[in-house]
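Asks: show me the folded form of this:
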Amino acid sequence: MEPQRVSPLPDRRTQDRGLAALKVPGCCFPLPAGASGSESRSRVCKVPLAIGEGPGPAGQPPRRYSFLLLLLHTIRAVTALEEIVSRPGDNTMLSCIYHRGGLDLQSLRVYWQIANQEACSVVHALIFGQNDESKQCPHFKNRTHLFWDRLEEGNFSLLLLNVSHSDEHTYKCIVMQKKEYTDVIHQANVVLSLAASYSQPILRGPIRNTDSTEEVTFSCRSGNGYPKPNVYWINKTDNSRLPSSEPQITLHNDGTYSVFSTLKVKASPNMQIECSIENKILQENLSANYTQQKQSSDSSTESPESPGKKGRGAQAVGIISIVILMGVLVALTCWLRRRRSSKLVSYTVTFATVKEATTEVHEKDAGCTGFNVKDDKDGS
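Replies: As a prediction, this is how the structure comes out:
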């Protein structure tokens, strides 16, 4: 007669008032460095088992427990992840919200840490309702703030002041609650990236090279952007990329960059050149274009010096025109003055002649009058 198989009883050391303490891979969360006592070890998840349910074959969890293991792995995989893009020098809020209010701060531990970094990883710590700066990284001193009026509502978001390129990390928020044992009740990951739009590119050229009669140079400049940009020169006639020199990138005090790039190409009729500045994080492409039209069928590439020559020629023509005009005005003024003077002399002579003639007439009249009077006297 085959003996009856009896399922082994659970180890009483794993029982705790109807709860079996099982070490579940993926469920145990390592606590932050510096936690004391039993909290410094990996937490053991206690999972309730149905009455009468014992462990499965040796080295395996109960059959009805397999689904729970899968669920715990899934929960761990879907930890909240948020991506934030900020401008250098701005203040940024790292979000961490636990959607259950009515929390007792005296039973909570809140840690903000840099993920996947062991040395100097603590960004901010709240221990049982008090800020703990003993293990805070010096880089974050006086730059982090929690919203105290929202903590009991489950809002553990962190305000990070004056962000710079050294703050680009993945941050982890861990919220633990201590009752009978310390339990991780919420965690969130926030990826912080910095970005700023570049200014509209300024394209200059073509400038004919002194050491070559067939080669010209273009330059392109832009600034006030972040991170370092990609610079592309494009031949718009066939949309092909043109090889250029290594761009000169300058870092400014405010954390932004400026870029300067040059392109040397063989001069040709109907050139169409584009300079493009790419910001990968913002997915922005700013461009400036140069287009040279062919003036005639046998015309060659326009010399880059011709605009300057034309400008100087126009200035010379303008100056000469002004001088000629002033000369004409002076000559006309002199002619008018001379004509006026001649008229005045003629008028004076005429007036004198008339005056003399008038005087003679008066004298003759007077003589005649005197003669007549005398004759009258003699006759009387």
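
Asks: switch to C-alpha atoms for all contacts and neighbour counts from now on
Replies: Fine.

Asks: pretty sure residue 224 contacts residue 198?
Replies: Yes: with contact defined as CA atoms under 8 Å, residue 224 reaches residue 198; the gap is 5.4 Å.

Asks: more neighbours: those two, which one.
Replies: residue 198 (24 against 17; other CA atoms under 10 Å).

Asks: please tell me how far that one sits from residue 340.
Replies: Per CA to CA, to the nearest Å, residue 198 is found 71 Å from residue 340.

Asks: and residue 347, by the same measure?
Replies: Distance from residue 347 to residue 340, by CA to CA: 11 Å.

Asks: check residue 266 too.
Replies: Residue 266 is 68 Å from residue 340, by CA to CA.

Asks: scan this structure for its longest helix.
Replies: helix 306-379 (DSSP state H).

Asks: what helix or strand does residue 82 sit in?
Replies: strand 80-86 (DSSP states H and E).

Asks: quick one: that strand to chain centroid distance?
Replies: Centre-to-centre, strand 80-86 and its host chain are 18 Å apart (CA atoms, centre = their mean, to the nearest Å).

Asks: which residues of this protein fall in helices?
Replies: Going by DSSP H, the chain shows helices at 66-77, 306-379.

Asks: let me know which of those helices is the nearest to residue 126.
Replies: Closest approach to residue 126 among the helices of the chain (CA to CA): helix 66-77, 23.4 Å.

Asks: can you list the buried residues in that closest one?
Replies: Neighbour counts over helix 66-77 (16 or more other CA atoms under 10 Å) mark residue 69 as buried.

Asks: centre of the chain to that helix, how far?
Replies: The answer for helix 66-77 is 43 Å, by CA atoms, centre = their mean.

Asks: same deal with stretch 84-95?
Replies: 13 Å.

Asks: end to end, how far does it reach?
Replies: First-to-last residue span, stretch 84-95, CA to CA: 9 Å.

Asks: what's the neighbour count on residue 179?
Replies: Residues near residue 179, counting by other CA under 10 Å: 9.

Asks: just the one 10 residues further on next, same as before
Replies: Taking other CA under 10 Å as the neighbour definition, residue 189 ends up with a count of 22.

Asks: how about residue 85?
Replies: Neighbours of residue 85 using other CA under 10 Å come to 15.

Asks: and for residue 289, nearest residue in space, chain neighbours not counted?
Replies: residue 274 (4.4 Å; CA to CA, 6 or more residues apart in numbering).

Asks: rebuild the helices of the chain as CSV, extending it with distance to residue 114.
Replies: Shown next, in CSV, are the helices of the chain (distance: least, CA to CA, whole Å):
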stretch, distance to residue 114
helix 66-77, 18
helix 306-379, 58
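
Asks: would you do the same for the sequence below? I want to compare the two.
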Amino acid sequence: MYRVTVLTLLMWTSNAEDITVKSGDDVPLPCQGPRDANITLLEWNRSDLKTDDYVFFLRGDQPNESFQDPSFRGRVQLMDPQIKNGDVSVILKNVNTNDTGTYECQVSVRGKESELINTINLKVEDSGQTSGRDEDGNMRGHVGLIVGLTGVIVAAAAVVFILMIYRRERNHLPPHPPSIC
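Replies: The predicted structure follows:
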């Protein structure tokens, strides 16, 4: 029994699809259920969620946000709301590094138990942007660049000021007295 379980886990892991995206992107999570079947239940799970809530939950033909983890509410939708040809792929919007994890798509069809269809290992990388808008929509900027440029401008102004004073003083010096030899 132990060997079968390990073999099954290895097969699931090897069949897992790896997706890497940048923070802020929208990412499709593909899942193909049985074609021409009456899908009665769709569950998108993430194995490391600390709650029993789902990434996305659909019973019948209606998504149900009350079973959805709060961090995913309003950010997950079916790619094809009519689920034509068994396509139960979803789009996860505005991903962030907290969305990194293993996602599982499980489907139930009328008269059968839930079946694992697809496993996705999602890795969200920090976009590395230091400008643009943050996750709350507020502007953010290159603080280090601004401070550095300000320092350069102040230093350049100080050099110009010192040079102006030096020239002015040099022009107002009395001529040198003649040397006595």
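
Asks: how close does the equivalent of residue 151 of the first structure over in the second structure sit to residue 161 of the second structure?
Replies: Matched to the second structure by TM-score structural alignment, residue 151 of the first structure sits across from residue 83. For residue 83 of the second structure, the distance to residue 161 of the second structure equals 72 Å [CA to CA].

Asks: show me what the lengthiest strand in the second structure is packed against.
Replies: Using DSSP state E to define each element, the second structure has its longest strand at strand 115-125. Other elements packing on strand 115-125 of the second structure under the criterion 3 or more CA pairs under 8 Å, 6 or more residues apart in numbering; DSSP states H and E are helix 2-15, strand 17-22, strand 101-109.

Asks: so which of those is nearest residue 67 of the second structure?
Replies: strand 101-109 (14.9 Å).

Asks: and that closest one, which stretch of the first structure?
Replies: Taking TM-score structural alignment, strand 101-109 of the second structure hits residues 169-177 over in the first structure.

Asks: distance from that stretch to the middle of the chain?
Replies: That offset, for stretch 169-177 of the first structure, works out to 29 Å (CA atoms, centre = their mean).

Asks: which outside residues touch it?
Replies: 96, 107-115, 182-193 (CA atoms under 8 Å, 6 or more residues apart in numbering).

Asks: and the residues you listed, which are buried?
Replies: Judged by 16+ other CA under 10 Å, buried ones among these: 96, 108-115, 182-184, 186-193.

Asks: quick one on the thing from earlier: which among the helices and strands packed on strand 115-125 of the second structure is found nearest to residue 93 of the second structure?
Replies: Nearest of those (CA to CA): strand 17-22, 11.4 Å.

Asks: how near is the match of residue 151 of the first structure to residue 29 of the second structure?
Replies: Counting by CA to CA - residue 83 of the second structure and residue 29 of the second structure are separated by 14 Å.

Asks: so the two - more neighbours on which side?
Replies: residue 29 (24 against 18).

Asks: look up the closest residue to the equivalent of that one over in the first structure, ignoring the ones flanking it.
Replies: Aligning on TM-score structural alignment places residue 29 of the second structure opposite residue 94 in the first structure. Leaving aside its sequence neighbours, residue 94 of the first structure sits nearest to residue 158 (CA to CA, 6+ apart; 5.1 Å).

Asks: check contacts around the match of residue 151 of the first structure.
Replies: Residue 83 of the second structure neighbours (CA under 8 Å, 6+ apart): none.

Asks: same check on the one 5 residues further on?
Replies: With contact set as CA under 8 Å, 6+ apart, residue 88 of the second structure has these partners: 30-33, 42, 78-80.

Asks: what about the closest residue to residue 40 of the second structure other than its chain neighbours, how many neighbours?
Replies: Spatial nearest neighbour of residue 40 of the second structure, excluding adjacent residues (CA to CA, 6+ apart): residue 60 at 4.8 Å. Residue 60 of the second structure has 11 neighbours, counted by other CA under 10 Å.

Asks: any idea how far the aligned partner of residue 60 of the second structure in the first structure is from residue 110 of the first structure?
Replies: In the superposition onto the first structure, residue 60 of the second structure corresponds to residue 128 when matched by TM-score structural alignment. Separation of residue 128 of the first structure from residue 110 of the first structure (CA to CA): 8 Å.

Asks: contact partners for residue 94 of the first structure?
Replies: Contacts of residue 94 of the first structure by CA under 8 Å, 6+ apart are 84, 157-160, 190.

Asks: which of those does the second structure keep?
Replies: For the contacts of residue 94 of the first structure, the aligned pairs still in contact in the second structure (both residues aligned by TM-score structural alignment, their matches' CA atoms under 8 Å) are 157-160.

Asks: any quick ChimeraX command for the buried ones out of those?
Replies: Typed into ChimeraX, the line below selects the buried ones among these, using 16+ other CA under 10 Å:
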select :157,158,159,160
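
Asks: which ones among the kept ones among the contacts of residue 94 of the first structure lie within strands?
Replies: Taking DSSP E, the ones among these that sit in strands are 158-160.

Asks: export the residues you listed to JSON lines and append columns for distance to residue 142 of the first structure.
Replies: Putting these into JSON lines (distance: CA to CA, whole Å) gives the following:
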{"residue": "158", "distance to residue 142 of the first structure": "12"}
{"residue": "159", "distance to residue 142 of the first structure": "11"}
{"residue": "160", "distance to residue 142 of the first structure": "9"}
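
Asks: and which of these is nearest to residue 291 of the first structure?
Replies: Among those, and counting by CA to CA, the member closest to residue 291 of the first structure is residue 160, at 46.9 Å.

Asks: on that earlier part again, average distance between the longest strand of the second structure and the first structure?
Replies: Here the mean offset of strand 115-125 of the second structure against the first structure after fitting is 2.6 Å, by mean CA distance after the TM-score superposition for the first structure.
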